[in-house]
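K.L.:
please work out how this folds:
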Amino acid sequence: MAARTSTPALVTGVVPQVNLMPRAAIERRERAVLLRHWAWGLAAALAAVAIVSAGAFVLQTTAQVRLAVEQTRTSDLLGQVAELQPVGAKVALQSELADFRAQAMGTDVTWRRLIAEIDGTLPSGIAVTEYRLAPGGLPVADVDPTTSTGVKGLVVLSGSSPVDIVEIIRDVRSLEDVRFADGWAQSSVEDAYRFELRIEFDQTVYTGEFAPEAVE
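P.N.:
This next block holds a predicted model:
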């Protein structure tokens, strides 16, 4: 049997291609493509920089506008404070005067009421004819006024007949605002009798009209 010889198969449907462009032209084309890519990248970078710069400019402008508004507001407030300075000075002066008055008049006493109170305990024919009384210390906050001396001194009683000074002292001591009372001396000139009475009142006898107002 004779041996077969293989023949190459014929492939159809493929068009043979041959690149006839010079190497220099291919390199120019590649460089052009690369330059376009770089150009687009540079354009994108420039666009990003422009957007960021525009945003920063807007933020800076907004901040400057806000700063100008706050500066204007601050100037207005300073102007209002300057206008209120005379009022503040008057208020401060009024407060100082009120404190001074409270200190100076804190021991204010209605002397006529005190003498009338003593007169009310005296027997018929005896009256207060002279007194040398002085107020004590200023009231202290949170201190019971009945435990502190308010007014003390000497009271002179006069009458046309002798009386029991012990009974008078006992009646005066029974007064609610009296802390101490005692006979000091007694004398007589012709038909006039004179009795000296030492006395001490507590601080409830102060009127309190000039006391500083309590702050709520």
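K.L.:
going by C-alpha atoms from here, please, whenever you check contacts or count neighbours.
P.N.:
OK.
K.L.:
all the strands of this protein, in order from the start?
P.N.:
Under the criterion DSSP state E, the chain carries strands at the ranges 126-135, 149-159, 178-189, 192-202.
K.L.:
to check against the first, give me the structure of this:
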Amino acid sequence: MANAASALAFAGVPRVNLMPPAEIERRRRASLARGWVWGVLAAVVAAVLIIMGAFALKLVADQQLAAEQAQTNALITELSGLSEVSGALAAEQELESFRADALGGDYAWAPVVASLRSALPQDVTLTGWDVVSGGVPQSDDAAAEVGLTGTLTLESPTPIDLPATVRGIRSLPGVTLVDGRSLSTGQQTVGSYVYELDLTLDQSIYSGQYATQEGGN
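P.N.:
Model (predicted):
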């Protein structure tokens, strides 16, 4: 009997589930329904948060777009205000280009004549010339391009040493070619001798005043 009493003491108080199976099933269903309700509520809350986040992002993007459009409009307004300046600059560049084409061969004739006269014998006079200016400079090497070509007329009361005179002129800066049209003593007029020389000068005689400046506006 003592052993039986000990076994009952360790086994604890006997319990009997008297709840009907229908009630147990009802409670199980109620618990399952509550779980579904909470799941649906959580899904709805998540969806609402996602929608609110997307709306916030769209609002920020719209604000940024509006700011960029405002800046673009401001720049367009500034550019339209500068259109007259741009037109004036374009007209200035066009006029400078036209001037460079028209006056690219500009040179001072007086220094050229003075240089030529300095190489003539004492009694020889430069009485005439028929010259044509060269074209617009096409390179930076002025000595490689023709700047002036034509004919000089010399007059002397006595015959001159024409080869020596030609050599003297040929030694001048800028002279690329000089030669007598005839190696004779020239045509004699009343009291004088007339000589004609073919002459070519390079573009070092150009003033460069109207040349187009690289990188200029």
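K.L.:
one step back: to E30 of structure 1, which of the strands of structure 1 lies closest?
P.N.:
strand 149-159 (114.2 Å; CA to CA).
K.L.:
residues contacting the closest one, please?
P.N.:
107, 125-137, 179, 192-206 (CA atoms under 8 Å, 6 or more residues apart in numbering).
K.L.:
do stretch 176-187 of structure 1 as well
P.N.:
For stretch 176-187 of structure 1, using CA under 8 Å, 6+ apart, the contacting residues are 146, 149, 165-166, 169, 172-173, 193-205.
K.L.:
buried set for that stretch?
P.N.:
Under the neighbour-count criterion of 16 or more other CA atoms under 10 Å, stretch 176-187 of structure 1 has 177-183 buried.
K.L.:
got it, and stretch 208-217 of structure 2?
P.N.:
208, 210-212.
K.L.:
between the residues you listed, which is nearest R29 of structure 2?
P.N.:
T212 (96.7 Å).
K.L.:
the closest one: what's it in contact with?
P.N.:
96-97, 100 are the contacts of T212 of structure 2 under CA under 8 Å, 6+ apart.
K.L.:
let's see 6 Å
P.N.:
If you count contacts by CA atoms under 6 Å, 6 or more residues apart in numbering, T212 of structure 2 has them with A100.
K.L.:
how far away is the aligned residue in structure 1 for it from G106 of structure 1?
P.N.:
Mapped onto structure 1 by TM-score structural alignment, T212 of structure 2 lines up with P212. Distance of P212 of structure 1 to G106 of structure 1, computed by CA to CA, to the nearest Å: 9 Å.
K.L.:
return the residue of structure 2 aligned against Q85 of structure 1.
P.N.:
For Q85 of structure 1, the aligned position in structure 2 is S83, judged by TM-score structural alignment.
K.L.:
just A98 of structure 1 next, same as before
P.N.:
In structure 2, A98 of structure 1 lands on E96 (TM-score structural alignment).
K.L.:
could you do D164 of structure 1 as well?
P.N.:
Match for D164 of structure 1 (TM-score structural alignment): D161.
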